[in-house]
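S.K.: I'll drop the sequence and a predicted model, then ask my questions.
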Amino acid sequence: MTDCAVILAGGQANRMGGGDKGRLMLGDRSLIQRVIDRITPQVDAVVLNANGDLSRFDDLGLPVVADTIADYAGPLAGILAGMDWAAEHGYEWLITVASDTPAFPMDLAKRLTGFDTPVVLAATPDPERGKIAQPTFGRWPVALREDLRAELNSGVRKIRQWTRAKGETLVLFGEHDFFNINTPEDLAWAEQHLT
């Protein structure tokens, strides 16, 4: 066993009016079910990161872990929760995916493997900047979890602030591979293009 994945669903979904954004329907399946269906074949195990009443996800049949850093510390706190679960279950690597991105590549985990930097992040092309990191999609060594915990406790909240300091590689994917749904308009676009 080497890789497990955490689905990051711990955000507050403010731009969608709150609630569990992953429960929104896209065609015949919820966003989160689409994410589960895409990541499960790519890794040895999948865990969900969420906050609040975790029993609301019992129907998904996945382990659910909450942030251990208080006050909605952002995706890095979810990554840490995933790392802690991975360490407890003997995994060396953690793949992270977001619950609001229903069409990420089916070979994501494979393409993030085999680089010599500690952290490997997905990126998309940009005509002006070259690459734009998609920092909630990455491969992380579980061995860095105590370092990440210390950084979070010291106030670090930006993923790239931490990954740049540790050493990162950006792997280029397609322009629309990480289209995420933040607004009702995004969901409407996805209905037209992703179903």
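M.R.: Okay, I see it.
S.K.: Could you use CA atoms for every contact and neighbour count after this?
M.R.: Will do.
S.K.: which SS state does the residue located most distally from the centre of the chain fall under?
M.R.: Ranked by distance from the centre of the chain (Cα atoms, centre = their mean), the top residue is E128, with 25.6 Å. Three-state call for E128 (DSSP: H, G, I helix; E, B strand; the rest coil): coil.
S.K.: same question, the one 10 residues further on
M.R.: Classification of G138 into helix, strand or coil gives strand, according to three-state DSSP.
S.K.: For the helix ranked longest in the chain, name the packing helices and strands.
M.R.: Determined from DSSP state H, the single longest helix within the chain is helix 75-88. Packed against helix 75-88 by the contact rule (3 or more Cα pairs under 8 Å, 6 or more residues apart in numbering; DSSP states H and E) you find strand 3-8, strand 46-49, strand 64-65, strand 93-98, helix 145-153.
S.K.: how much distance is there from it to the middle of the chain?
M.R.: Centroid separation between helix 75-88 and its chain, computed with Cα atoms, centre = their mean, to the nearest Å, is 11 Å.
S.K.: got the angle for it vs strand 3-8?
M.R.: On the basis of axes from the mean of the first three to the mean of the last three Cα atoms, to 10 degrees, helix 75-88 is oriented at 150 degrees to strand 3-8.
S.K.: what sits up against helix 75-88?
M.R.: Identification of contacts with helix 75-88 by Cα atoms under 8 Å, 6 or more residues apart in numbering yields 4-6, 8, 10-11, 47-50, 65-69, 92-94, 96, 136, 142, 145, 148-149, 152, 157-159.
S.K.: redo that, cut-off 7 Å
M.R.: The contact list for helix 75-88 (Cα atoms under 7 Å, 6 or more residues apart in numbering) reads 4, 6, 8, 10, 49, 65-69, 94, 142, 145, 148-149, 157, 159.
S.K.: buried residues in that helix?
M.R.: For helix 75-88, the neighbour count (16 or more other Cα atoms under 10 Å) marks 75-87 as buried.
S.K.: next up, a second structure to put side by side with the first:
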Amino acid sequence: MDAVPGVILAGGRASRMGGGDKGERLIAGASLMERVIARLGPQCDGLAINANGEPARLAAYGLPLLPDTIADHPGPLAGVLAGLDWAAHRGADAVVTVAVDTPFVPRDLVARLQASAGDEGLALAASPGADGVIRRHPTCGLWPVALREDLRAAVQGGLGKIVLWTDRYGAGRAEWPSTPVDPFFNVNTPEDLAEAERLAAILGKI
């Protein structure tokens, strides 16, 4: 399968974490950003970070910084769009996105998303919750460059819920088990951060 670039979505305002850069929060001595880079980087043909604000604060990661191209923080779809524009500039056919608050993202994410893509080339990750119900994780997905203008029009029109757009184009679904750790566990609160510390000990490595 063709190699694709990856974008780490870090454009949120981390309000439930008290603000600041969520990706700089530490789990067992490594930041959320470092953990996502370590897992996603080897799967991709280059990485970039979608984030807003002063770019110098993230310069240490040595990755391109992609701010939202649509004002007023319209949500993660704006980050996906920024990633698609970057991928298009690189001549890529698609881009993979991962949220910075998913520190255990699978090491086979890209290959399995590609294998599960729908007719339009879209795919989202999914895993079972504690109740056993399979839930999609729409910030972890494969996005075709061919649909970027459709997405731009949708975001500019006020669409904020990712699955409303991906369902329109028949996104495929790649599923992972949630044991021993849900690979899409996401860190939104200080309590989640403490739980991630516990889960990191189970996994034993970044």
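M.R.: Everything's here; your move. In this text, all values refer to a predicted model and were calculated from it rather than measured experimentally.
S.K.: With structure 2 overlaid, report how far the longest helix of structure 1 is off on average.
M.R.: On superposition with structure 2, the mean distance recorded for helix 75-88 of structure 1 (mean Cα distance after the TM-score superposition for structure 1) is 0.3 Å.
S.K.: coming back round to it: distance to H176 of structure 1 for the buried residues of helix 75-88 of structure 1 - can I get that in TSV?
M.R.: Shown next, in TSV, are those (distance: Cα to Cα, whole Å):
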residue	distance to H176 of structure 1
P75	21
L76	23
A77	26
G78	24
I79	23
L80	27
A81	28
G82	26
M83	28
D84	31
W85	30
A86	29
A87	32
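S.K.: Distance from the chain centre to stretch 90-104 of structure 1, please.
M.R.: 5 Å.
S.K.: Sorry, wrong one. I was asking about stretch 155-173 of structure 1.
M.R.: That offset, for stretch 155-173 of structure 1, works out to 13 Å (Cα atoms, centre = their mean).
S.K.: Repeat that for stretch 40-59 of structure 1.
M.R.: Using Cα atoms, centre = their mean, the offset of stretch 40-59 of structure 1 from its chain centre is 12 Å.
S.K.: okay, how far is it across that stretch, tip to tip?
M.R.: 16 Å (Cα to Cα, to the nearest Å).
S.K.: Stretch 89-106 of structure 1 now?
M.R.: Start and end residues of stretch 89-106 of structure 1 are separated by 24 Å (Cα to Cα).
S.K.: From the buried residues of helix 75-88 of structure 1, pick the one nearest G174 of structure 1.
M.R.: P75 (22.6 Å; Cα to Cα).
S.K.: ok, back up a step: what range does the longest helix of structure 1 cover in structure 2?
M.R.: Mapped onto structure 2 using TM-score structural alignment, helix 75-88 of structure 1 covers residues 76-89.
S.K.: Ok, which of the helices and strands packed on helix 75-88 of structure 1 comes nearest R38 of structure 1?
M.R.: Set against R38 of structure 1 and scored by Cα to Cα, the helices and strands packed on helix 75-88 of structure 1 come closest in strand 93-98, at 10.0 Å.
S.K.: once the two are aligned, what's the mean deviation for that closest one against structure 2?
M.R.: So strand 93-98 of structure 1 averages 0.6 Å relative to structure 2 (mean Cα distance after the TM-score superposition for structure 1).
S.K.: That strand to helix 75-88, inter-axis angle?
M.R.: Orientation of strand 93-98 of structure 1 against helix 75-88 (the same axes, to 10 degrees) gives an angle of 140 degrees.
S.K.: Which neighbouring elements make contact with strand 93-98 of structure 1?
M.R.: Here strand 93-98 of structure 1 touches strand 3-8, strand 130-141, going by 3 or more Cα pairs under 7 Å, 6 or more residues apart in numbering; DSSP states H and E.
S.K.: can you list contacts of that strand?
M.R.: For strand 93-98 of structure 1, contacts defined as Cα under 7 Å, 6+ apart pick out 2-9, 83, 86, 109, 136-142.
S.K.: Past that strand, which element shows up next along the chain?
M.R.: Per DSSP states H and E, the first helix or strand lying C-terminal to strand 93-98 of structure 1 is helix 108-111.
S.K.: what's the closest non-adjacent residue to the aligned residue in structure 1 for E175 of structure 2?
M.R.: When structure 1 is aligned by TM-score structural alignment, E175 of structure 2 is paired with L172. Using Cα to Cα, 6 or more residues apart in numbering and skipping residues adjacent in sequence, the residue nearest L172 of structure 1 is A123, 4.8 Å away.
S.K.: That neighbour: what secondary structure?
M.R.: Relying on three-state DSSP, one would call A123 of structure 1 strand.
S.K.: picking up where we left off before, can I get the helices and strands packed on strand 93-98 of structure 1 in TSV with mean neighbour count?
M.R.: Converted to TSV, these look like this (neighbours: other Cα atoms under 10 Å):
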stretch	mean neighbour count
strand 3-8	27
strand 130-141	21
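S.K.: can you put these in JSON lines and add distance to H176 of structure 1?
M.R.: Output for those, formatted as JSON lines (distance: least, Cα to Cα, whole Å):
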{"stretch": "strand 3-8", "distance to H176 of structure 1": "19"}
{"stretch": "strand 130-141", "distance to H176 of structure 1": "11"}
